[in-house]
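In: here is the input, now give the coordinates:
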Amino acid sequence: MKSKNFLGLAICCLMLSCSVKPEPIEFGKESCHFCKMTIVDEQHAAQMVSKKGKQFKYDAIECMLNDLSESKNSDEMAIFLVSSYGESNLTDAQKATYLISKEIKSPMGAFLSAFQSKEMADKTLTEVDGQLYTWQEIREKYGIE
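Out: Reported below is the predicted structural model:
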């Protein structure tokens, strides 16, 4: 009887630990999955969660895109999140608008920022010089199929 209870408990724990949802990024404590630098910039961080619940956290959006480009595991991911510039909150990467502007530095030097809405990106574009991209366009720029 004890072994059945233990097995049930083990299965419940396994199911709870494999939850497909993002975990908060612990800024200043966690390292980027791609470049291994400490994640400190709340305005450029990114995160992916696999369909099995594995967390991938990045210090820069370009690290996430470079990792996707090299690993070719885009289909294994359930969630893509990016920090919304100027807001320091994570937003759906697939709905975000991206800006590459030499006037806004990002941690790895790609000058890549994301915005929760196109309106926010357009407003920033009136203040800086740069180019806007959709999720699909930025993926293509990084060679992600």
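In: rest of the way, CA atoms for contacts and neighbours
Out: Fine.
In: right, and the helix or strand after the lengthiest strand in the chain?
Out: Using DSSP state E to define each element, the chain has its longest strand at strand 77-84. Helices and strands here follow DSSP states H and E; after strand 77-84, the next one along the chain is strand 89-92.
In: for that following strand, packing partners?
Out: strand 77-84 (3 or more CA pairs under 8 Å, 6 or more residues apart in numbering; DSSP states H and E).
In: and for comparison, fold this next one:
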Amino acid sequence: MKNVFTLLIILALSSCTNEKKPIVYGSDACDFCRMNIVDKIHGAEIVTQKGKVYKFDAIECMINFKDDMTKEKVDMFFTNHYLKPEELIRAEQATFLISENIPSPMGEYITAFPTKVDAEKVQADKDGELYTWEELLKQQAN
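Out: Next up, the predicted model:
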């Protein structure tokens, strides 16, 4: 009986982990605008402190949704990036390029890169402005 009780406790605790979840492209819907998520470069996720995952079709949808959250506390922000579509990276560590030469689903032209060097290489070809996560949040608030 103790073993069953111990197993139930372990299962309950392990189900409350805070981690990103894969986006199912073409099936999952954006939690902000309700569009299907199909763009594998611009998808994003919020993971709350309680482990709930919200998925988005664009970085700008994630930012707008974050601003509307009142009860839940965000634990992590993730975003797809330009170099490896479908791969989610921490938004707080990414560099963002806003370039009209890289369209995004909601028309804000925000694209993430894993490093500043990577973003600068694409910026040289596509033009635009670079931002850190904090700078991007301030820029989008205006």
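In: TM-score of the superposition?
Out: Comparison of the two superposed chains (TM-score structural alignment, normalised by the length of the second structure) gives a TM-score of 0.89, and 141 aligned residues with a CA RMSD of 2.1 Å.
In: returning to what we had before: over in the second structure, find the residue span the longest strand of the first structure aligns onto.
Out: Under TM-score structural alignment, strand 77-84 of the first structure corresponds to residues 74-81 of the second structure.
In: now do the buried residues in that stretch.
Out: 74, 76, 77, 78, 79, 80, 81 (16 or more other CA atoms under 10 Å).
In: my guess is the second one contacts residue 88. True?
Out: No. Using CA atoms under 8 Å, residue 76 of the second structure makes no contact with residue 88, being 11.5 Å away.
In: map residue 117 of the second structure onto the first structure.
Out: Match for residue 117 of the second structure (TM-score structural alignment): residue 119.
In: ok, how many other residues are close to its match?
Out: Using other CA atoms under 10 Å, residue 119 of the first structure has 11 neighbouring residues.
In: need the three-state assignment for it.
Out: Applying DSSP: H, G, I helix; E, B strand; the rest coil to residue 119 of the first structure yields a three-state assignment of helix.
In: all strands for the first structure, in order.
Out: Using DSSP E, the strands of the first structure run over 46-50, 55-58, 77-84, 89-92, 97-100, 112-115, 131-133.
In: now those as a markdown table including distance to residue 31 of the first structure?
Out: Output for those, formatted as a markdown table (distance: least, CA to CA, whole Å):
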| stretch | distance to residue 31 of the first structure |
| --- | --- |
| strand 46-50 | 12 |
| strand 55-58 | 7 |
| strand 77-84 | 16 |
| strand 89-92 | 17 |
| strand 97-100 | 23 |
| strand 112-115 | 19 |
| strand 131-133 | 27 |
